[in-house]
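[1] Need a 3D model of the sequence below.
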Amino acid sequence: MEISARNSFKGTVKKVVHGSVSSEITLEVAPGVELVSIITKSSAEKLGLVEGKQAYAVVKSSDVIIAID
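    Presented below is the predicted three-dimensional model:
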């Protein structure tokens, strides 16, 4: 994976909360360290984000973007 953002953190999906339009994704990037991102529900489903899956928190400016390999 190559991206323009300089900061990315690999972690494990700890929690997924789906709403009608958006999903709240919690990643554990280190023991006791969690990052939370709100993404569209369709993106969460397309990425197959479920508890236990490995993913990345990609930070660019004020946004946290979720990515997978």
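
[2] okay, CA-based contacts and neighbour counts for the rest of this
    Will do.

[3] buried ones in stretch 8-19?
    Using 16 or more other Cα atoms under 10 Å as the test for burial, stretch 8-19 gives 8, 9, 10, 11, 12, 13, 14, 15, 16, 18.

[4] would CSV of these with secondary structure and distance to residue 56 be doable?
    Converted to CSV, these look like this (DSSP: H, G, I helix; E, B strand; the rest coil; distance: Cα to Cα, whole Å):
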residue, secondary structure, distance to residue 56
8, strand, 6
9, strand, 5
10, strand, 4
11, strand, 6
12, strand, 8
13, strand, 9
14, strand, 12
15, strand, 14
16, strand, 14
18, strand, 19
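
[5] Show me which positions of stretch 43-51 end up buried.
    Within stretch 43-51, judged by 16+ other Cα under 10 Å, the buried ones are 44, 49, 50.

[6] how about this one, so we can line them up?
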Amino acid sequence: MSIQSINVRNQFRGTVREIIEGPVLSEVDVATPAGIVTSVITTRSVKELKLAPGSEVIAFVKATEVSIATL
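    This is a model prediction of the structure:
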């Protein structure tokens, strides 16, 4: 499958660094040039996508809200 077009503008190309697998949900850490992006997805999706450390992926971030705090 190849993506023809997508409306998500925040895309981070990277490599799966670590997967913490749970019975239902898993945490997937993706190393990108901007830093680590962590996604929580179903364990079923991890298996269907055949994700493993070293897999090259694109992390898509679509949020309805982005909060900013001062330092």
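
[7] Put together TSV for the buried residues of stretch 43-51 of the first structure, with secondary structure and distance to residue 60 of the first structure on each row.
    Rendered in TSV, the data for those read as follows (three-state DSSP; distance: Cα to Cα, whole Å):
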residue	secondary structure	distance to residue 60 of the first structure
44	helix	19
49	coil	21
50	coil	23
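
[8] which residue sits closest to residue 16 of the second structure, ignoring its sequence neighbours?
    residue 30 (4.4 Å; Cα to Cα, 6 or more residues apart in numbering).

[9] Average offset of stretch 34-44 of the first structure relative to the second structure?
    Average distance between stretch 34-44 of the first structure and its aligned residues in the second structure, after superposition and using mean Cα distance after the TM-score superposition for the first structure, equals 0.5 Å.

[10] Report the aligned residue range of the second structure for that stretch.
    On the second structure, the counterpart of stretch 34-44 of the first structure by TM-score structural alignment is residues 36-46.

[11] What are the contacting residues of that stretch?
    Outside of stretch 36-46 of the second structure, the residues that reach it under the criterion Cα atoms under 8 Å, 6 or more residues apart in numbering are 21, 22, 23, 24, 25, 26, 27, 28, 29, 30, 31, 59.

[12] Buried ones in it, by neighbour count?
    Along stretch 36-46 of the second structure, these residues count as buried under the neighbour rule (16+ other Cα under 10 Å): 36, 37, 38, 42, 43, 46.

[13] Looking at these, spot the one nearest residue 6 of the second structure.
    Taking Cα to Cα as the measure, residue 6 of the second structure sits nearest to residue 37 out of the buried residues of stretch 36-46 of the second structure, at 19.4 Å.
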